[in-house]
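# no sequence on this one, just coordinates:
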């Protein structure tokens, strides 16, 4: 379908965004980047600001998609979220959560509050 992993990732991030919109989330940002890293999607879910990591796996030989969001990746996401909150919300106290969308072949798994914020 695609000739490189970035294009494939972008395609599945867009598909995940459509899925999440169908679940009532409002997507604010796609591929938010800063010096600390990247967050695939940033959305609103009622009162929550949601930072979302999307992972896709074509087959199980490289592990499940959800397993790819390891401790190091979680820490990076938290750093980017902290930066986003400082720049865009001027550190206003707003409830946040960290979700993960895993796509194994064609099956979508959405884990709300997949991990806690860490410094």
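Right, received. Where do you want to start? Computed from a predicted structure; not experimentally measured.

# going forward, measure contacts between C-alpha atoms and count neighbours the same way
Will do.

# Return the set of buried residues in the strand or helix carrying residue 77.
Using DSSP states H and E, residue 77 sits within helix 71-88. Neighbour counts over helix 71-88 (16 or more other C-alpha atoms under 10 Å) mark 74, 75, 76, 77, 78, 79, 80, 81, 82, 83, 84, 85 as buried.

# Take this one as well and set it beside the first:
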């Protein structure tokens, strides 16, 4: 898939994940939040819990698919970015936090079921 098509598919997957979470009652705090430590796809609020959501889209299930792509290195990177977010947005620092993953797989993913893994890993 050409870079622009891949990028468009990733953006569409992220929008689908955001719509899904908003429909589940979560509120958006930040989208594509960037820092020197990396990027957080979605930062949501689930009641009083700050939720760092990694959205993963894969066309094929090879190499573990979308869920399998969150390895220890990626988890560490997300954890560092989340810590930096909480330092920069200190009013959220005393709230409970968790890391969720939303995985979408296959072509034409818009409207197709997604996997929402709550508490996907510990920081």
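Okay, I see it. Nothing here was measured: the structure is a model prediction, and the numbers come from that model.

# Superposed, what's their TM-score?
Once the chains are overlaid, their TM-score stands at 0.90 when taken by TM-score structural alignment, normalised by the length of structure 1; 117 aligned residues with a C-alpha RMSD of 1.8 Å.

# And the residue most central in space within structure 2, how close does it get to residue 79 of structure 2?
With distances taken as C-alpha atoms, centre = their mean, residue 54 lies nearest the centre of structure 2, 1.7 Å away. Relative to residue 79 of structure 2, residue 54 of structure 2 is positioned 11 Å away (C-alpha to C-alpha, to the nearest Å).

# what do you get for residue 90 of structure 2?
In terms of C-alpha to C-alpha, residue 90 of structure 2 sits 16 Å off from residue 79 of structure 2.

# what about the strands in structure 1?
26-34, 37-45, 48-57, 96-104, 107-115 (DSSP state E).

# could you dump those strands to a markdown table with distance to residue 1 of structure 1?
Listed next are the strands of structure 1 as a markdown table, based on distance: least, C-alpha to C-alpha, whole Å:
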| stretch | distance to residue 1 of structure 1 |
| --- | --- |
| strand 26-34 | 21 |
| strand 37-45 | 21 |
| strand 48-57 | 14 |
| strand 96-104 | 16 |
| strand 107-115 | 17 |
